[in-house]
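> The amino acid sequence is not available; the structure is as follows:
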């Protein structure tokens, strides 16, 4: 039986909390992500920059990796927050990573700041026509 889902506010709070662990010496732009799996577990990630920019990891990727590492492959929603509370959405690369593990209806919550409701999107809205496994055959 699936666990009870956490509230949107708690998911945003988890994304905000993990931002303090971000390693961002180049952009100084902290991002946190909190990913809820289909069975209600929450995994978090923060961005990790590297002097060789292409080796940097994004918060959403780290959260997905944590969930998959623990045996979860069904995702239900993700909250994304930057330290600027600017409604940041996952970048294209992160959207494609999410698409590997969920359907177009994955709910994406984007932190707009204190007292503001998060912006809500589905992954399908953010990444229409994603590259899928069946396309690579």
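Received, thanks. All figures in this text were calculated on a predicted structure; none of them were measured in a lab. Residues are numbered from 1 along each chain as shown.

> Only C-alpha atoms from now on, for both contacts and neighbour counts.
Will do.

> what about residue 88, how many residues close to it?
18 (other CA atoms under 10 Å).

> in which helix or strand would I find the residue nearest the centre of the chain?
Nearest to the mean C-alpha position of the chain, by CA atoms, centre = their mean, lies residue 60 at 3.5 Å. Following DSSP states H and E, one finds residue 60 within helix 59-69.

> and that helix, what does it pack onto?
strand 31-37, strand 42-46, helix 92-99 (3 or more CA pairs under 8 Å, 6 or more residues apart in numbering; DSSP states H and E).

> what sits up against the next helix or strand after it?
For helix 59-69, the following helix or strand on the C-terminal side (DSSP H and E) is strand 75-82. Under the criterion CA atoms under 8 Å, 6 or more residues apart in numbering, residues 8, 11-12, 15-16, 19, 29-38, 60, 87-90, 101-102, 106-112 lie in contact with strand 75-82.

> hold the first one in mind and look at this next one:
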């Protein structure tokens, strides 16, 4: 599945980093995967301030007040109907245009402080809220509101942004990480072994970082895909890893080497998920403790 997320920031009150953009992009993709939408899709996200979203709200809905998020689907659907009507939606350049989401960063920042969670978590929540509206879900009554909220929280749980008091079991979406590892594998530099490996790391903030093995003629200077992905995450300011998926050209499921397991532990814990897969996308999930029972411990 190809997902294109077009993000435009037209406000200057809240700074937007690449990390925040990645979280919103991941939120869109996780929603579409959760709803089993496989066609190439495009979602536009406009980031504004309170005054601009009040203006849009008044123009489009006749409500003269600011809000946190607005959604404008390309095709109006009833709850969930879009899932069975994708083939009827016009395709432009083979991409299904789902619609536009408008988010007030001012309100998102205020709400994050009010609810006691991170700004990133609030933006992911508002993005998922907007996407599910584009997919035809609504919250006009208590039952539909509960259904939509459940879907949002499941997706946020998959991203590692689960609300602490939420009752649903946290679900790790292994398939997304495996798919990204397989896609990334093609970029590997492996002229000596011919053995390409890709990895995808999911961090506590909900971001996904990918990496490949990079070989060197001296062999000892070679870097494994797992460490490439982890180091990319750490270089972007991440410090905690929830899960990592590994894939190779082999039909056999591939496992991280000992050094990579120790590196993963440095930024994870004994329960960090290691998703080992093959070139067909088959995978098995292990806790890090299962693969590294006698690890070197960090000094507190």
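Received, thanks. Here the structure is a predicted model, which is why all the values come from computation and not from measurement.

> So which residues of the stretch 51-200 of structure 2 form strands?
For the stretch 51-200 of structure 2, applying DSSP state E, counting those that start in this stretch gives strands covering 69-73, 91-92, 95-104, 197-203.

> can you list those in CSV and add distance to residue 33 of structure 2 and mean neighbour count?
Shown next, in CSV, are the strands of the stretch 51-200 of structure 2 (distance: least, CA to CA, whole Å; neighbours: other CA atoms under 10 Å):
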stretch, distance to residue 33 of structure 2, mean neighbour count
strand 69-73, 18, 21
strand 91-92, 19, 11
strand 95-104, 14, 21
strand 197-203, 16, 29
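
> show me the contacts for the counterpart of residue 185 of structure 2 in structure 1.
Using TM-score structural alignment as the criterion, residue 185 of structure 2 maps onto residue 19 of structure 1. Residues near residue 19 of structure 1 by CA under 8 Å, 6+ apart: 30-32, 46-47, 82-83.

> ok now stretch 64-74 of structure 1, how far from the chain's centre?
Distance of stretch 64-74 of structure 1 from the chain centroid (CA atoms, centre = their mean, to the nearest Å) equals 13 Å.

> same check, this time on stretch 226-237 of structure 2
That offset, for stretch 226-237 of structure 2, works out to 16 Å (CA atoms, centre = their mean).

> what does stretch 21-35 of structure 2 give?
Worked out by CA atoms, centre = their mean, stretch 21-35 of structure 2 lies 5 Å from the chain centre.

> That one maps to which residues in structure 1?
By TM-score structural alignment, stretch 21-35 of structure 2 lines up with nothing in structure 1.

> What is the neighbour count of residue 96 of structure 1?
Residue 96 of structure 1: 18 neighbours (other CA under 10 Å).

> buried ones in stretch 21-33 of structure 2?
21-33 (16 or more other CA atoms under 10 Å).

> let me fix that: stretch 293-300 of structure 2
So stretch 293-300 of structure 2, judged by 16+ other CA under 10 Å, has zero buried residues.

> first to last residue in that stretch, what's the distance?
19 Å (CA to CA, to the nearest Å).

> Repeat that for stretch 104-115 of structure 1.
28 Å.

> quick one on the thing from earlier: please produce a markdown table containing the strands of the stretch 51-200 of structure 2, extended by distance to residue 60 of structure 2.
What follows is those, written out as a markdown table (distance: least, CA to CA, whole Å):
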| stretch | distance to residue 60 of structure 2 |
| --- | --- |
| strand 69-73 | 9 |
| strand 91-92 | 25 |
| strand 95-104 | 12 |
| strand 197-203 | 37 |
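
> No further queries at this time; thank you.
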